[in-house]
Each structure stands twice: as structure tokens, then as C-alpha cells.
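Colleague: Sequence and predicted model, in that order:
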Amino acid sequence: MRFSVARAALVLAHLFILVTPMAANASQVIIPAPPQLAATAYLLIDADTGKVIVEHNADEQLPPASLTKMMTSYIVSEEIYAGRLQETDLVRVSDDAWRRGGAKSGSSTMFLEARSEVPVIDMLRGVIIQSGNDASIALAQHIAGSEEAFAEIMNQQAQLLGMTNSHFRNATGWPAEGHLTTARDLAILAKALINDHPKHYALYSEKHFKHNGISQPNRNKLLFTDNTVDGIKTGHTEAAGYCLVASAKRDGMRLISVVMGAKSENARAAESKKLLAYGFRYYQTHKLYSAGDELGSARVWGGDPKELVLTIDHDILATIPRGGAKNVKAAIETNANIEAPIAKHQPLGKLKISLDDEVIVETDLVAATDIAEAGLVDRAWDAILRLFEE
């Protein structure tokens, strides 16, 4: 591919102004080392850009305990979205769900009564807020016929989401051989919960839920101490330790933290708080461009008109250290031999955003409009002109 250096230089100067005024004395921003947590594995990401801000053992396969229920609730939401399930549908509580997950099981429970029928939306609250094993099993059986069959759906969904290091054996997170995931995969799942099903994600911020005359608080302590936290889920078994996936939004920036294998209920909350505080203190999510922004123009040989506008078809966001925007640079690469016809949104070059000489975003530059072929005479004249451009 050949590139028009002169044209790129002209547009590049324009892009610098669009991203940030370039300071003559721009220098690298100093960021302190991230906190080291008392946990087996942890991860902090920018939910909008996917940028990893802090990680430790993020790809180590570990038992997730009740963090498993994030996938259970995601599948319930997917079923509702697809029209195969309604929030008002009644779910029958089997004797098996009551025995293994109910009041006498000694595990976290919604206190469902055996053979009762409960609406899907209440069951979903029981899974999310009360971490009910009975509700998780009942929903799994209602959707797939058995918890084993539901686990297969969980694994298929995990692959679709890109959770390549996860394998589920049940809907609850009850210890089982091979029932494992990673901090990174849980962050992927958290993003999907937030972005794909925002209505149901709002349930994760509810602090209490009452069923069968019994009111239980949400086990996520951060909901009660930090009003910017709106989710997500706790988990605990002897094998998994104390776990928490949390998310918070401040000043337009959303972070997701994952802490696995903390020593206590208080510790998982405190360690998660450290991660979130670090991310919000030292980083920002910057919107550099909006979809449809005109970023330059390009010559179209044999086209009518002969110039087209270059744009992007999605917003460009980047996670940048606070105070580091002055070090952001943009560059474009365009094909020097663009020929008509051109279709709207057709890729015609690259936009590269760099921070301190590291490329942090690379995306296609696309045509803003269709460009038709010019008439025979104009095409012939362009062919002659191109001889002098070679």
C-alpha cells in the first residue's frame, strides 16, 4: 500500500488539535506503583476501553464460588431478551432445588418453599441480591431441564463472550472438580452484564430483597459505603476464599475490579476499594473522537466528486493517566490510490492514537459517503493526471 505523505501530514496537523493542544514541554506522567493486595488474584480494568490498569495472576484458573451466579443471571437475561422467557413466568421450585439450595442446606438461600411457584424476576433478584442457591438451581432447571444441561449452556455462553479459561459445572458455584474461571474472564463477564442487559444490571445495586417474609441485605458491602458502586457480586467457599467483582462509575469513568481469594468478607471489600481508588485517582477515560467526526479528506481517482471525507464509524475512547493528555498524538495513513466507486463506511486508511510513543488505539478510517464513478471524460483525464503522480 502506498501512502500520500503530504496529505497525511496536513490531516495530521489537524488531528493534533482535535485530540489535544500539543505542549512544547510535554513529558511522561509519573504514576505510582499500583497497590499490592492480599488476595490470590486481582484485576482492574476500564469498562469502556478494556484497558487493564492493574493485574496480578489474572489468568490463573481459580474456583469462583458464587461469582458463578453472574453467568447464571446473564443467561436468564439472555433468555428474556430472546423472548424465550418472560419476567412474569412462574418458576416451580423442585424438591431438588429446595433440598440442595434451600433453608436446610446451610448455604446462601432465598428461602424458597418446595413446590412453590415464583416469578422469574423475583428469582433473578434472589440470585443477584441474596445469592440464593435455591433460586439458581430452580432457574437452571426451568430453562434447561436440569442443572447439568444448564451448565452446558453456561460453557457455550462463556466461549461466545471470549471467556476462554472458564469452565462451569453448576449454576451456583458450589465446589466441583473443574469448575474454574479467572479474574480476566470475570471482568469480561462483568462488562457483558453491564453493556448487554443494563435493565437487569440495575438489580445488582439493590441493597435489600424480601421474599417469603424474610428480608436479606446485598452481600456487597461497597454498596453501603460508596454511592458510586453499583454492583456486582460476592462469592465465598473454603476453596475460593472471599471474592468480589465490583464496579463503580465516577465522572463518566466506569471501572471494574475483580478480587479473588481474599481472607475475609471485610478484606475483599477493602482490597476492592483500594483498586477502585487507585484507578479513579490516577486515570481518566477520554473521548477522543465521536463517530462521524470529519478527520480529513482524500483524493478519489475517477470519482464524482473527486474528494471524500474520512471519518470513523464509532466513538474513540482511551484510558489515559491524569495529566497525560498533552502527550497524546494522532496520525493517519491513507491509500494514495483510492479509486471510485467508493461505498460509505468503506475502510480507506488507519487512525493511530499514541501515548508516549506507544500506540493505544488503532482503528479504520472510513468513507463518510458513497462516491460514484465520474463520466468517461473525467475518468480519462484523471488517468492522465495519475501518470504525473507516479
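Modeller: Now that the structure is in, tell me what you want to look at.

Colleague: C-alpha from now on. contacts and neighbour counts both.
Modeller: Fine.

Colleague: Give me the packing partners of the lengthiest helix in the chain, helices and strands only.
Modeller: Assignment by DSSP state H gives helix 265-282 as the longest helix of the chain. Using 3 or more Cα pairs under 8 Å, 6 or more residues apart in numbering; DSSP states H and E, the elements in contact with helix 265-282 are strand 41-46, strand 241-250, strand 253-262.

Colleague: Helices of this protein, start to end?
Modeller: Going by DSSP H, the chain shows helices at 5-19, 69-81, 95-101, 120-128, 133-144, 147-161, 183-196, 198-201, 222-225, 265-282, 376-389.

Colleague: Distance to residue 365 and mean neighbour count for the ones you listed - can I get that in TSV?
Modeller: Below are the helices of the chain laid out as TSV (distance: least, Cα to Cα, whole Å; neighbours: other Cα atoms under 10 Å):
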stretch	distance to residue 365	mean neighbour count
helix 5-19	12	16
helix 69-81	33	21
helix 95-101	53	20
helix 120-128	42	25
helix 133-144	44	26
helix 147-161	27	18
helix 183-196	25	22
helix 198-201	30	16
helix 222-225	42	18
helix 265-282	31	19
helix 376-389	23	12
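
Colleague: Out of those, which is closest to residue 31?
Modeller: With Cα to Cα as the criterion, residue 31 lies closest to helix 265-282 of these, at 6.9 Å.

Colleague: Just want the angle from that closest one to strand 241-250.
Modeller: Orientation check (axes from the mean of the first three to the mean of the last three Cα atoms, to 10 degrees): helix 265-282 against strand 241-250 gives 30 degrees.

Colleague: So what's the gap between helix 265-282 and the chain middle?
Modeller: Relative to its parent chain, helix 265-282 has a centroid offset of 19 Å by Cα atoms, centre = their mean, to the nearest Å.

Colleague: Residue 229: what's it in contact with?
Modeller: 205, 222, 223, 246, 247, 248, 249 (Cα atoms under 8 Å, 6 or more residues apart in numbering).

Colleague: and here's the other structure:
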Amino acid sequence: MRRFIGGCLIAVAVLPALWLDSAAAAPRLLVDVRTGQVLYADDAATSWYPASLTKLMVAHLVMREVEAGELDPRTIVTMSTHAASQPPSRFGLKPGSEIELRDALRIMLVRSYNDLAVAVAESVAGSEAAFVEAMNRECARLGMRGTHFVNANGLHDPGQVTTAHDMALLALAIMREHPQNFAMFGNAETQFDGRTIKNTNGLLRDYPGVDGMKTGYTCPSGFNLVATAYRGGRRLLAIAMGEPSTKARAADVSALFDAGFAGRLKPVGPLSRYDSSGLSPAVDLKSYACGKSLPAAALPLALTGG
């Protein structure tokens, strides 16, 4: 626990014409994990609210501590009054209830419970604020210049922002640094105390080859998804943010994977090409009735790289 103390464009046929107008272009990104080459990028440096994609960083930091021997995966996480009071979605443990760290993390990654994320942060770092400091230090280490965290669960805060580029950096770090624990990001469902908990990432059940990672939603952010898929000896990482629905985010990520695995997209440069210049205000979809006031675009039929 010691680390937590102190201190050129791509020509695309129709992906997507996008459901957002020019005032709020939604980020999309597709990366070949082995080469680090970007196969498709659209507004990858645009500032966006991460919502529960935040929990990728929570899991990354906890896994790093466990793998370094600083934390026991059986460490008891106690549900504080503060953690239990987080808005839904909640796992629902009462204040004073206990759960092992490994169970809390596994369940949080499957269902994105906000109370568990805060309880984990408090139990690991002593307070949520101290854990958030560690999250931001890790952003600096990974080069996530367009990201700043304010809380551990991703509930909306104007100061909590990220980019598709930065989420890709984080996802790649997780795959690189935690191969023995990567399976935790790919459980289609899990069980605990007689309960069956289904993952909010439906692609884990519906798209052959998808094996991780995380969903996120708040009204200001829209529906976000970071996903990985492995097929024919090749692994791809896809990111879609600001979608109008779970169905739309799954469809756009599926279209990216389809095009990538079919070889219709050619490399357009390294991920660093899509870095942001730093923090900036994020697009707020609340002004678009959480995206519902904007027309959804027809799903793409094909993609071509250029």
C-alpha cells in the first residue's frame, strides 16, 4: 500500500456519419494491440466524461498493488457510510458490511457498482481522496495528459475528464502489466452469495472474440465502451464514447472490430499521434437531453482504410 501514501486523417466509408452534430463529435478509436498502430480514429483527443470507464484505473492500481505484494487479494473491504451512500448503480451492502477485495473488484468490473468502487478506494488508500491522488499520479506516468480524476467511481463531475486516446493508453497498460489478471475484465457474469450478476458489456456474450474490458454511462457522457477482441492471432482494442444507447455503442464497436479483423482498415500512425495537448472542458450531452434529442445515424455497412 506504500505507493498510495504521500504523495493525417483516415478515409472511412460510413463509420460513422455519427449521431452527433459538429458541436459534439463522439470519439471513436481502433488500435492494433501488438503493433500499437491506430487503424481508425475520430475525435480521439476530444475531451469527454469517462463515467464508469474510471473503474479501469481503479482496477489497474489495485492489481498493481496486489502483484507487488503490497496488498493481499483477501484484504477485507469495509463498506463505509460514504461508500454506501453513492448513487446507483449500487451493490447494496450496508455500512459496516465486509467483502474481500478480490470479490469487490471482480463484481465492480462486471456490473460497475459505484459503492464498491469507493469502498475499494477507501480500503486500499485510507480515503477516496488519497486514492484519487494516486489515480492522477498514474495518469502522469502513463502520459494520459487529457485525463483528470476527481472520484473513484466515475459519477459525473465537470472536472473528471478523459479522451479516447488516454483510455487506450490505460487499456494497453492493463494488458501489458496485468496479463495474469486480464481475465477479470472479461467475465460475462459472476456469482456472489447466491446472486448472479451479468456484465453490462453485452459484447462479451454477443461478439465472438470479445474478451474485455469496461462500459460506462452517465447522462453527460452518453454510453461509453472500451473493448478488446482476439481473433486469428490478432488482438484489437476499440473505444466508442458518447453513444445514445447500449445498442448503439455495441453496434459501433462491433463495426470497428469487423472492419479491423477483415483487413479493411490500414494503419494510419502510432497512438501518440492522437494525443491531446492537455486538459480541456468536456462535451456535455445533458444539453442534448442526454443524446436523445439527436438523430441516430444508420449503422455502417463497410469500412475502408486510406
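Modeller: Arrived safely. None of these values were measured; they are calculated from a predicted model.

Colleague: equivalent range in the second structure for the longest helix of the first structure?
Modeller: Using TM-score structural alignment, helix 265-282 of the first structure lines up with residues 246-263 of the second structure.

Colleague: Which residue, other than its chain neighbours, is closest to the spatially most distant residue from the centre of the second structure?
Modeller: Going by Cα atoms, centre = their mean, the residue of the second structure most distant from its centre is residue 96, 29.0 Å out. Distance criterion Cα to Cα, 6 or more residues apart in numbering; nearest residue to residue 96 of the second structure, sequence neighbours excluded, is residue 79 at 5.3 Å.

Colleague: counterpart of that neighbour in the first structure?
Modeller: Residue pairing (TM-score structural alignment): residue 79 of the second structure is matched to residue 93 of the first structure.

Colleague: any idea how far that match is from residue 69 of the first structure?
Modeller: 18 Å (Cα to Cα, to the nearest Å).

Colleague: swap in residue 211 of the first structure?
Modeller: 19 Å.

Colleague: repeat for residue 380 of the first structure
Modeller: 66 Å.

Colleague: Kindly report the same for residue 159 of the first structure.
Modeller: In terms of Cα to Cα, residue 159 of the first structure sits 17 Å off from residue 69 of the first structure.

Colleague: With residue 334 of the first structure instead?
Modeller: Counting by Cα to Cα - residue 334 of the first structure and residue 69 of the first structure are separated by 47 Å.

Colleague: Likewise for residue 381 of the first structure?
Modeller: 66 Å.

Colleague: cool, and residue 180 of the first structure?
Modeller: Residue 180 of the first structure is 13 Å from residue 69 of the first structure, by Cα to Cα.

Colleague: go on, residue 162 of the first structure?
Modeller: 18 Å.

Colleague: ditto for residue 198 of the first structure
Modeller: Distance of residue 198 of the first structure to residue 69 of the first structure, given as Cα to Cα: 17 Å.

Colleague: swap in residue 86 of the first structure?
Modeller: Residue 86 of the first structure is 19 Å from residue 69 of the first structure, by Cα to Cα.

Colleague: repeat for residue 18 of the first structure
Modeller: Remark: distance between residue 18 of the first structure and residue 69 of the first structure (Cα to Cα) = 44 Å.

Colleague: what's the first-to-last distance across stretch 235-247 of the first structure?
Modeller: In stretch 235-247 of the first structure, first residue to last residue: 15 Å (Cα to Cα).

Colleague: what range in the second structure matches it?
Modeller: Counting by TM-score structural alignment, stretch 235-247 of the first structure corresponds to residues 216-228.

Colleague: Can you check which part of the first structure stretch 169-183 of the second structure sits on?
Modeller: Stretch 169-183 of the second structure covers residues 188-202 of the first structure once aligned (TM-score structural alignment).

Colleague: Just the endpoints, please. Distance across that stretch?
Modeller: 18 Å.

Colleague: Give me the contact list for that stretch.
Modeller: For stretch 188-202 of the first structure, contacts defined as Cα under 8 Å, 6+ apart pick out 47, 70-71, 74, 77, 161-163, 230-232, 245, 256.

Colleague: middle-most residue in the second structure, spatially?
Modeller: Taking Cα atoms, centre = their mean, the second structure has its central residue at residue 53, 3.0 Å away.

Colleague: isn't that residue right up against residue 213?
Modeller: No. Counting by Cα atoms under 8 Å, residue 53 of the second structure sits too far from residue 213 to count as a contact (9.1 Å).

Colleague: who touches both of these two?
Modeller: Common neighbours of residue 53 of the second structure and residue 213, using Cα under 8 Å, 6+ apart, are residue 226.
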